[in-house]
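S.K.: Provide a 3D model corresponding to the input given below.
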Amino acid sequence: MRSAGPSVLCVFMVALGLSGCAHESIERASLPPADLEATQAAKLGGHWTNLTRICVDPDGAVVERSTKRPSGDLVLDLLYLDDVAKRRYPKRRSQECRDIHFEQDFGVDRGGGRAPLRAGEKTDKSVLVVMGRALHKPDPPEDRLASIARSEDLAGSIFVNRTIFCVELDGTVSAVKTLRSTGIPRIDAVVRDTVAEWRFSPFEVDGKPARICSEARFNVRFPG
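M.R.: Got it, this is the predicted structure:
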């Protein structure tokens, strides 16, 4: 989709060699709906964000692009990289680099994966029902998260993680797996380690001890 073109003010500033219009795109490629719907993000639902770094040469073409902060869905991140590669910006005196913040809302959280079940077992339980039987449910340790935030420069960021797990007959947790990644593998690992430590009162289905599976959702916030 092509816009009508830069504003008069923008043209004037570019003529003077100023960078005040560096953030105004003359040409933007929209993300194809079919490609978006094919992503894991679309299957899982929810709100997804991405930070993409681009560098624009003096002619206005994007010559460098990289994912600075991933969404958690590699395919979605690649779509964003394809999008910025097609953009054209006003001419400038020298190369300039900037970050582009993408947001995509796929509606309410949905399923998309289940922890493995054994033959004849019952499937997942309501999250509220499962959490209501928790005996030991620590949060992800702040010191480990703080260490990641410092090394990854994540101040001011918010990440969403969805992790699936099963509760065994004795109340211990098994089959812990990341369903929705934060895009930062180290954060996902901390969450999995935390969930693996949880303990529950054993469940019964139809009056018999049962292994059940469920999901936990985490909003990981790092102060700015």
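S.K.: only C-alpha atoms for contact and neighbour calcs from this point on.
M.R.: Noted.
S.K.: buried ones in whatever helix or strand Glu204 lives in?
M.R.: Glu204 is part of strand 203-205 when elements are defined by DSSP states H and E. Neighbour counts using 16 or more other CA atoms under 10 Å place Phe203 of strand 203-205 among the buried residues.
S.K.: could you point out which element follows it?
M.R.: Heading C-terminal from strand 203-205, the first helix or strand you meet, by DSSP H and E, is strand 208-210.
S.K.: helices and strands around that following strand, which ones?
M.R.: In this structure, strand 208-210 packs against strand 203-205, with contacts taken as 3 or more CA pairs under 8 Å, 6 or more residues apart in numbering; DSSP states H and E.
S.K.: what helices and strands are in contact with the strand it packs on?
M.R.: Counting by 3+ CA pairs under 8 Å, 6+ apart, the packing neighbours recorded for strand 203-205 are strand 208-210.
S.K.: which parts of the strand it packs on are buried?
M.R.: In strand 208-210, counting by 16+ other CA under 10 Å, buried: Ala210.
S.K.: those strands in the chain, which residues are they?
M.R.: Using DSSP state E, the strands found in the chain span residues 47-56, 62-69, 96-105, 134-136, 158-167, 173-180, 199-200, 203-205, 208-210, 212-221.
S.K.: run this one through as well so I can compare:
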Amino acid sequence: MLKLIIGNKAYSSWSLRGWLAVKQSGLTFEEITVPMFDEEWERRREGQEFAPSGGKVPILWDDKAVIWDSLAIVEWLADKTDRDRFWPKDEVARGMARSMAAEMHSSYENLRRECPMHLRKRFPPRELSENVRAELVRIFELWAQARARHGGGGPYLFGTFGAVDIMFAPVVMRFVTYSIPVPRFAAAYMDAMLAHPWLQEWLEAAQEEPWVIEKYEEAAAAQ
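M.R.: Below you'll find the model as predicted:
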């Protein structure tokens, strides 16, 4: 059985991606939540479970194989199951989807920093920096292009739920948490994402978590 180690569901955006990827694979897995930065976290970081990742989550153990990056987890599971579960069948759409997933994986540092993921809070609209506003424009452009060119088969970016939606799921959550205004087409996409049963499951679990990490609370409230 696969074993997925994740951090707090309320705060860990990368854990959300890894968890959604395993759910999308359809494979049975053991889920282990390790509260970030507490005693258990520090203890596990010193052991073999965390060693390959350098102490970061998510970490997927598949027998002796260890995969510790969210996009790598997507690719591992796509190879292990069926790539069509994760990526569009059409070659042109697949190229765009791969590019969008990779850009999400490596970009938007300002949005990440100024709007850290926090699933137990809702903040009123706030003044965002010019850098964040530029990143929002880019995200909406990508979403619009994907929906217009390849989204005819369903409500998600490329029609059916897949790897790109997995990668952008924490962005959807940030838009909700910080009451960020979005275009109408983006709101429709976000509604579809928020209604997805897996995201509903994750959100419900996040509300029930007993752990509070003060530095994340302060960072979210201070922006």
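S.K.: TM-score of the superposition?
M.R.: Comparison of the two superposed chains (TM-score structural alignment, normalised by the length of the second structure) gives a TM-score of 0.25, and 104 aligned residues with a CA RMSD of 6.3 Å.
S.K.: please tabulate the strands of the first structure in JSON lines, including the columns distance to Ala85 of the first structure.
M.R.: Compiled in JSON lines, the strands of the first structure are given as follows (distance: least, CA to CA, whole Å):
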{"stretch": "strand 47-56", "distance to Ala85 of the first structure": "9"}
{"stretch": "strand 62-69", "distance to Ala85 of the first structure": "6"}
{"stretch": "strand 96-105", "distance to Ala85 of the first structure": "12"}
{"stretch": "strand 134-136", "distance to Ala85 of the first structure": "48"}
{"stretch": "strand 158-167", "distance to Ala85 of the first structure": "26"}
{"stretch": "strand 173-180", "distance to Ala85 of the first structure": "27"}
{"stretch": "strand 199-200", "distance to Ala85 of the first structure": "48"}
{"stretch": "strand 203-205", "distance to Ala85 of the first structure": "52"}
{"stretch": "strand 208-210", "distance to Ala85 of the first structure": "52"}
{"stretch": "strand 212-221", "distance to Ala85 of the first structure": "31"}
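S.K.: right, and these - which one's nearest Leu36 of the first structure?
M.R.: Each of these was scored for nearness to Leu36 of the first structure using CA to CA, and the closest is strand 96-105 (9.5 Å).
S.K.: can you map out the strands along the second structure?
M.R.: Using DSSP E, the strands of the second structure run over residues 2-6, 29-33, 59-62, 65-67.
S.K.: right, so those strands: which one is the most enclosed?
M.R.: Greatest average neighbour count among the strands of the second structure goes to strand 59-62 (a mean of 22), per mean count of other CA atoms under 10 Å.
S.K.: Asp99 of the first structure reaches Thr52, doesn't it?
M.R.: Yes. Judged on CA atoms under 8 Å, Asp99 of the first structure makes contact with Thr52 at a distance of 5.6 Å.
S.K.: between these two, which one's more packed in?
M.R.: Thr52 (20 against 17; other CA atoms under 10 Å).
S.K.: ok, and the closest non-adjacent residue to that one?
M.R.: Thr67 (4.6 Å; CA to CA, 6 or more residues apart in numbering).
S.K.: how much space separates that neighbour from Ala41 of the first structure?
M.R.: According to CA to CA, to the nearest Å, Thr67 of the first structure stands 17 Å off from Ala41 of the first structure.
S.K.: neighbour-wise, which of these two wins?
M.R.: Under the neighbour definition other CA under 10 Å, Thr67 of the first structure and Ala41 were set side by side, and Ala41 has more, 26 against 18.
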